[in-house]
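Engineer: what follows is a predicted structure for the sequence shown.
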Amino acid sequence: MIKHKKTFSPHLILAIILVISFFLRFYRLGINIPSLYSDDLGHLQMLFSIQGQITILGLFSKFLHLLFTFTWALGPTVLGIRFATALYGSLIPLFMFFFVKAVNRKNIQVALVSSALSTVLPWSFMISRGAYTHIPLIIILTLVHLTLFIKAKKITQYLVSLIPLLLAANYYPSMIVITPLVIPFYAHHLYRKTKTKKQKQAILITTMMLAFTIIAIFFTRYNGFTKQSRGVSLVITNDVNVTAETNLYRGYSQKTSPSIFSFGLPTETVANKLLYNFPAAVVRQFTENYLSFFSPDFLFLKGDSVLRHSTGQFGVFFPVLLPFMVYGAFIFFNKTKKKHKQLLLLWIIISPIPAAITNDGAKYLLRVVTLLPLLTYFSALGITKYISLFKAKTKTIISTVVFSAILFSAYGFFFGYFHVYPTLSAQSYEYGFRELSDFQVENNNQPLLVLWEGPYPNSYFRFYQQTKLSEYFGFNTKEIIIGNSLFYQTFDNLYFSWPKSKQDLDSFLTQYQVPHIAFPKTYLLNNPQYTPAFSLPPELILFPDLSTAFTIYKL
């Protein structure tokens, strides 16, 4: 009698992976640790928009907001704000499975391992715990696009695969950069596949239509090249500090004598202009930013330097995956179909470009997320191919060792996230504004001046004090100029400023009768002249590590 081996259903395993994914992303999601960041509170604006009057032109916008936030269902709460991100982040392993299955049709193990890795890897988890809903969404849409493109055989199927790409471009500026870069390669690929003149004309017309669509999204959704466009303002060519390093080198060289390398002339005559100029500085910064995403520090050690996107204890991948990622990439580029190789190589090369062209782009996780599922796939491919090299008994031992190492790494990451990260990241999340808001409420909502660069922390007060949305967004921020200083009144009882002088500050406090003033962090240690002369002993708001977040004086 023939005995059949017991095998688990791949779909059952996938279901278990998804349950784990949902559990990890929703675990303690609503307890405000780490605390909400000001960018997260943009969900209140969306809620206000959803509740507003419905117009034909605004229907699409309202539909996007309904998908983007669940505050309309769960209320303006921590859970309501973070729910959508966790939901879409929990689904990444599902779309990862179908993408890898499309690439490796004959090896479902690679798809399952890829799905499992994307459940526990730092990059996938971190983008699922904040309130940046668009980040997991563009990963899902990119994976859908790649899956459809890989499976496509007819021209119409290729064109349908581009729809998710256009939707992704509507969610995040990075995709506005990526989409026009990949479309010409797609057009070239399809142009070569077609045989009739009519089909070739259709491809050219479609390419032009896609280009116009991207341009329309850029100008209508992202404000084009205007000052209101955040993406344009971050481009390295608009950064006044991009030439700081080259200017320093020019200064050093000017102090030296002519040599054969300066063509026997003073360095400033030819050589400096040739080597240390604005284009050279931009290229250097771009290259530095671009390569940072392939560095061991970003991939395996520290990750994003912004602690809202990283725990600071792990890279975006676990160090144990390094050899498997390299091995998997080697296997992929040596044995996979030409179409698949070209497609993934194109996305690997292009994905870091949106981050690389921005002045704060080095190691910036949110602008390079389309790269990470591909490297996750390489890791899974490397693991499965490495284990397959061994015979049955040895294979069991090797599998146990490999997956135990990955699970232990995952345990270390999650322990660090829930027990170390809240203290480590507190300053990055601008911890203390909730306590400052509570202080104002406890003091009968008396006027408060907060020394801060810009008025945006008003959103913390409105959220924690549960201000009616109509009152919140109905109040127009007022600018008050006293001397050389600018003061912002963001609500009836709240002001923000970064005063230029003690005299300006005193004049404001006297004129507007503000009884409370809050100084951030070590401001008074660095500027002791601003310490109020006549006041009660200050109250302190402390970070979790017991350093000072705010010093509050009652005048």
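Structural biologist: Perfect, thanks for sending it. Numbering: from 1, shown residues only.

Engineer: from here on, contacts and neighbour counts on C-alpha atoms
Structural biologist: Will do.

Engineer: hey, where'd the strands end up in the stretch 301-450 of the chain?
Structural biologist: 448-451 (DSSP state E, counting those that start in this stretch).

Engineer: that one: helices as residue ranges?
Structural biologist: Secondary structure of the stretch 301-450 of the chain, counting by DSSP state H, counting those that start in this stretch: helices at 322-335, 338-350, 353-356, 372-387, 392-419, 421-424, 433-442.

Engineer: which of the ones you listed sits closest to residue 88?
Structural biologist: Nearest to residue 88 among those is helix 372-387 (14.8 Å), distances taken as C-alpha to C-alpha.

Engineer: take this one as well and set it beside the first:
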Amino acid sequence: LGASLFTAFWGGAATRGADLAIFNPTDNWASVSDRRYEGVTEGLPDWASRIFSNKVTYVLRTFTQNYLTYLSPGFLFIQGAGEWTYGMISGRGVLYLFEIILLTAAIIAIVRRKSFKGANFILIWILLAPIPAALTKGSGYAANRATVMMPAILILSAYGLVYLQEILKRKYLVPGVIFVLTLSFIGFAEDYLYHAPAKGAESMKYGMGEAVSYINENEAKYDQIVVSRSLGVPHIWVAFYEKLDPRLVQEASLKWAEQQQESGVVYTDQLGSYRLGKYIFGDINLEDIVRTGKKSLVMGRPWEFKAGNNIVKTVNYPNLAPHILIVDLGVK
């Protein structure tokens, strides 16, 4: 845990870690100032308002809320991930509902001093695991940040099953376990196969493979390919689906790093414009692209184009709503 925190906030990942940390709030402590001012306007003396509303109390309160969120039944069994970005199903717990029984059985066994060897280590693991996630900004429920505690929870669940096997008759336990597992799997499969694709399409950048494949087949006809950064780190999609030589991407990334340093931005896709071979990534300005005099193929979101543009490819979401447009801005 200590090594992870050091790497995140002071090591090679320091820029990313510091940007996400709760002691570097996005509003630059404006919420603390607003709360302090609110207290004063309601009659609280300024010195007292400063005691209740300051950087320390903000960090402690935020950390506590985040920490308890990751250990809450709501997160573990009901709500689950708060976003679809990492392929997790939002609205479904990160654990199966039946694991409540297993974890409860394991805790009862430990309280009754029937714990297994290493039980204390597992419990400490679970209690320490949410700390890095709790130190980051966001509304909580970032399941990808809490995965480090999943192995410990699964070990505890397994022990709960072993304990139930000891106190219940085997002839009832085995059929019951098979029945519950089957129902849980069917419920998850139905959600995953028939609902998740539509609900998670936007967050998972649905259709990027189809869009890049079309460009790959037609890019020889154009002088440049312009891709909107509204599609989210678009250079990654291009590099992956076009199967570009990693050396080309690495060489280009050195130039991007120089641009970032000059521009004072943290992430590559915050740059106004950056290149990877024939590709140009950045904001879409159709007039500027036309003025270059180059035959261009432009990929972006529907709202970035105008009526009358020559749309050569439309990529839709599973619900048939348009997601990506590819427009030919050839020189006339």
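Structural biologist: The structure has been received and is ready for your questions. The structure displayed is predicted, hence computed values, not measured ones.

Engineer: can you give me the TM-score here?
Structural biologist: For these two chains in superposition, a TM-score of 0.79 is obtained (TM-score structural alignment, normalised by the length of structure 2); 315 aligned residues with a C-alpha RMSD of 3.4 Å.

Engineer: related to what we said a few turns ago, okay if I get the helices of the stretch 301-450 of structure 1 as a markdown table plus distance to residue 555 of structure 1?
Structural biologist: Shown next, in a markdown table, are those (distance: least, C-alpha to C-alpha, whole Å):
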| stretch | distance to residue 555 of structure 1 |
| --- | --- |
| helix 322-335 | 58 |
| helix 338-350 | 56 |
| helix 353-356 | 46 |
| helix 372-387 | 52 |
| helix 392-419 | 38 |
| helix 421-424 | 31 |
| helix 433-442 | 14 |
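
Engineer: right, and those helices - which one's nearest residue 238 of structure 1?
Structural biologist: Nearest of the helices of the stretch 301-450 of structure 1 (C-alpha to C-alpha): helix 353-356, 13.6 Å.

Engineer: residues in structure 2 aligned with that closest one?
Structural biologist: Aligning helix 353-356 of structure 1 against structure 2 (TM-score structural alignment) gives residues 131-134.

Engineer: quick one: the matching stretch to chain centroid distance?
Structural biologist: 15 Å (C-alpha atoms, centre = their mean, to the nearest Å).

Engineer: how close does that stretch sit to structure 1?
Structural biologist: Comparison of stretch 131-134 of structure 2 with structure 1 after fitting gives an average deviation of 0.8 Å (mean C-alpha distance after the TM-score superposition for structure 1).

Engineer: and the contacts of that stretch?
Structural biologist: The contact list for stretch 131-134 of structure 2, computed with C-alpha atoms under 8 Å, 6 or more residues apart in numbering, reads 1, 4-5, 62-67, 70, 140, 142, 145-146.

Engineer: pull out the buried members of those residues.
Structural biologist: 5, 62-63, 66-67, 70, 140, 142, 145-146 (16 or more other C-alpha atoms under 10 Å).

Engineer: between these, which is nearest residue 285 of structure 2?
Structural biologist: residue 142 (34.5 Å).

Engineer: aligned partner of residue 49 of structure 2 in structure 1?
Structural biologist: The alignment partner of residue 49 of structure 2 in structure 1, by TM-score structural alignment, is residue 272.

Engineer: who are the contact partners of its match?
Structural biologist: 250, 253.
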